[in-house]
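**Student:** make a model of this:
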Amino acid sequence: MLHLRQRVLSHLLSAAPHPSTSILLPFQRLLSAAASAISPNPSFAVEEYLVSTCGLTRAQALKASAKLSHLKSPAKPDAVLAFLAGLGLSGADVAAVVARDPQILCAKVETTLSPIVAGLTGLGLSNAEIARLVSLAPAHFRCRSVVSKLEYYLPLFGPIDNLLRPLKHVLRSDLERVVKPNVKLLAECGLSACEIARLFIGAPRMFTAKPGRVLAMVACAEGIGVPRGSGMFRQALHAVSYISEDKIAAKVDYLKKTFRWSDAEVGIAVSKGPFILARSKDMLKRRSDFLISEVGLQPAYIAHCPAMLTYSLEGRLRPRYYVVKFLKENGLLEHGRGYYTTLVKTEKVFMEKFICPHKEAAPHLAEDYAAACKGEVPARFRFT
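**Tutor:** From the prediction side, this is the model:
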């Protein structure tokens, strides 16, 4: 019977089929029957089981076995492994899950795991989606609250793919005392359900932030000149969620010094683009040097168009500047055309407006622009 158990497990973990939940039952019953013939064995070697049956490395098994020292037989872990294989997890997937959460092997299949899977299936999740959930958050998966939490989050966030990035924050948050009050507060600040979802996905820590902390973020966003209900309010909250008020004040001073902004100008820049508060000093300094010293833009112009500070220096700011400069110097573009208007255009539109019309007059322009986008900036754009 022991030999049969090992053969069944080996087959399940190597094949990793994708049956419905109901198909798991024959596997569980077979293993249960096999396990019933095996009495608790005081000499059951957990570490060896983790290596030979679960596929862990020796180092992983040594670490995991400390949490499973109470196991006296393979009956319960065998049932869990069969269950995971039935969801479609491969042997490698199962090994990763057990290494991350060894105690999942102690979960009760019939009274815990099966009802959870049934609940998630009832929410519309497929076996493949449930398997991904297990792989990403095994410790949370074996808690029954996972069903009620996803029942709340799925309508708010849409497809489960939207929840994968902040999944750990989602599942460990206190739904009633933290998340729901925060969602209500943000809605009262004028954010739509879609905006709230985007904010939480971009700033997962807001899932676990106490309502008082979120209220402080709202006040901070308003303090930097972004009022509730404005188009930038969500981005302002995202920015201040990562930075303390002291660091925000220090960043504002740095922006004034680096871009030569007055108090009014830095206020305009931050209110229009609160995301610049989250940019590194090195990134800001390099763009300041280029935009002011090389392109020759006025500080006030940059303050009114802070979005240009988010573009790649090598991939967009510099190459497009060289194109515009070349076109103006050779009479192919009116001198009054603003630099910022060329930055905001998509790559396709930029090519259609500034590259393709000049194929005859400047046959090397597309080639030189492509080289510039790769950092291979020629000494000057050729004109023949």
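**Student:** use CA for all of it now, contacts and neighbours both
**Tutor:** OK.
**Student:** from residue 162, how far off is the nearest residue to residue 166 once chain neighbours are set aside?
**Tutor:** Closest residue to residue 166 apart from its sequence neighbours, by CA to CA, 6 or more residues apart in numbering: residue 204 at 5.4 Å. Using CA to CA, to the nearest Å, we find residue 204 at a distance of 12 Å from residue 162.
**Student:** okay, the two: which has more neighbours?
**Tutor:** residue 204 (21 against 14; other CA atoms under 10 Å).
**Student:** if I look at that one, how far off is residue 277?
**Tutor:** Going from residue 204 to residue 277 by CA to CA gives 18 Å.
**Student:** same check, this time on residue 238
**Tutor:** 10 Å.
**Student:** run this one through as well so I can compare:
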Amino acid sequence: MLGFSRRRLQILFPSRSNAASSLMHPHVTRLYTSKPMSGSTQDEKDGSFAVSYLVDSCGLSPELALSLYKKKRVRFASPEKPDSVVKLLREYGFGETHVSKIVKKLPEMLSLNAEKILLPKLEFFVSVGITGTALAEALSGNPIVLRMSLENTIRPCYAIIRTLGIPNGRIPRFIKYSPYSFNVKALGNVARNVPFLRSLKVPESTLDLCRPHNLLAVSTDAKEFDENVNKVISMGFSPSSFSFMKALYVSSVLEESKLEQRKEFYKKSGWNESDILLAFSKYPSFMVLSEEKFSSKMDFLVNKMGLQPAEVAKYPWVLLYSLEEWIIPRYSVIKVLLLKGLIRLEQFSLLGTALMCKKDYFLHRFVNKHQEQVPELLSIFHGKVGLAELGLEFEETDGVKQI
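**Tutor:** Now for the predicted structure:
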């Protein structure tokens, strides 16, 4: 695998030994055409080293490594600094996958002074009991913390987090999922807003601050937060309901004008006012979908699968599932089984069972028990084989109900 990566790298970025000769070949694209030829060779040598380091030592693909270098997000021509950073992380329990994730998100970190900038922050987290894998998971998920000031941001943020009632064992998870809220102002808002929600009897299970959407919903300033809470309650959401925090999140990220705009768009897609209210009451989060994504999924569910728009409104969470990775593969399995007479639609709910059930249940009910008759089912489920390859197509008809 390493040899293969290096061969790909040589194609993308000439090595030190052949960089100069490549520049003279008329069919090779120069990487630094804006600079004089006499000055470009050293640049390419430096770039070749940096890109090679990202691939060989950090596990990045050659394409991503080259892209990061071209965007000037990595700038080192020798291994001293990046080696010291990687070595330090390994000493604190970061595995290869953790290091790779950090470098992908924050490649600039490889140019930092490991001892002066990174070590004190790692020592702080260890001192408060966040160590080993927990530390690696937290900071590889939210590496920007490593660029923050220890005294001005990390310490005060941690002090606020300790007041939020989060169990010690879940604090690393909180840090991991708070990339937009890990700052003193936002966490100060959280500390003010969370007690108010608890006073309204919002259950801890739905208030869970380790969920990014919940955290964003409670990190707004006092005036905006109070307005959002009042609006959600006035819409009929009880603070004790499962959907309350989801509705609060939607209200915090979409302004009133945007909500109205979305409602008009949904009506053009086939929903009436009752459908919109039903879908929103069941699963408000669908409203954060872009109009493009909503339209593409609704188009497939209605025009390819033959469902009525009102049926989709009863199961709005299906709109959050990936069309390519979840909806199409599952429907493809169902369509093949129906065409072969191995199942009947009266036996199950297309939306409620086939599209909404857990992976293991779907495999047990619709794939494993029919593999002898249809060996391709598992490949269809994993998206490796499409209906077109089996001589079938998604048709613009009343859908699967007429098969």
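**Student:** can you pull the TM-score for these?
**Tutor:** The TM-score (TM-score structural alignment, normalised by the length of the first structure) is 0.62; 293 aligned residues with a CA RMSD of 4.3 Å.
**Student:** quick one: secondary structure of the residue mapped onto residue 235 of the first structure from the second structure?
**Tutor:** Taking TM-score structural alignment, the alignment pairs residue 235 of the first structure with residue 246 from the second structure. Secondary structure, DSSP: H, G, I helix; E, B strand; the rest coil: residue 246 of the second structure is helix.
**Student:** number of nearby residues for residue 246 of the second structure?
**Tutor:** Neighbours of residue 246 of the second structure (other CA under 10 Å): 24.
**Student:** verify the contact between it and residue 216 for me.
**Tutor:** No - using CA atoms under 8 Å as the test, residue 246 of the second structure is too far from residue 216 to be in contact (10.7 Å).
**Student:** for the residue most central in space within the first structure, which non-adjacent residue is closest in space?
**Tutor:** The residue lying closest to the centre of the first structure (CA atoms, centre = their mean) is residue 165, at 3.7 Å. Closest residue in space to residue 165 of the first structure, ignoring its immediate chain neighbours: residue 201 at 7.1 Å, by CA to CA, 6+ apart.
**Student:** repeat that for residue 46 of the first structure.
**Tutor:** residue 65 (6.0 Å).
**Student:** contacting residues for that neighbour?
**Tutor:** If a contact means CA atoms under 8 Å, 6 or more residues apart in numbering, then residue 65 of the first structure has 46, 47, 50, 102 as its contacts.
**Student:** which residue in the first structure lines up with residue 369 of the second structure?
**Tutor:** Here residue 369 of the second structure is matched to residue 357 in the first structure, going by TM-score structural alignment.
**Student:** the strand or helix carrying residue 146 of the first structure: what's the following helix or strand?
**Tutor:** For residue 146 of the first structure, the host element (DSSP states H and E) is helix 145-157. Note on helix 145-157 of the first structure: by DSSP H and E, the next helix or strand toward the C-terminus is helix 161-164.
**Student:** how about that next one: buried residues?
**Tutor:** Within helix 161-164 of the first structure, the residues scored as buried using 16 or more other CA atoms under 10 Å are 163, 164.
**Student:** how about stretch 323-335 of the second structure?
**Tutor:** 323, 326, 327, 328, 329, 330, 331, 332, 333, 334, 335.
**Student:** how about the fifth one: what's its closest non-neighbour residue?
**Tutor:** Excluding its sequence neighbours, the residue lying closest to residue 329 of the second structure (CA to CA, 6+ apart) is residue 381, at 4.9 Å.
**Student:** no further queries at this time; thank you.
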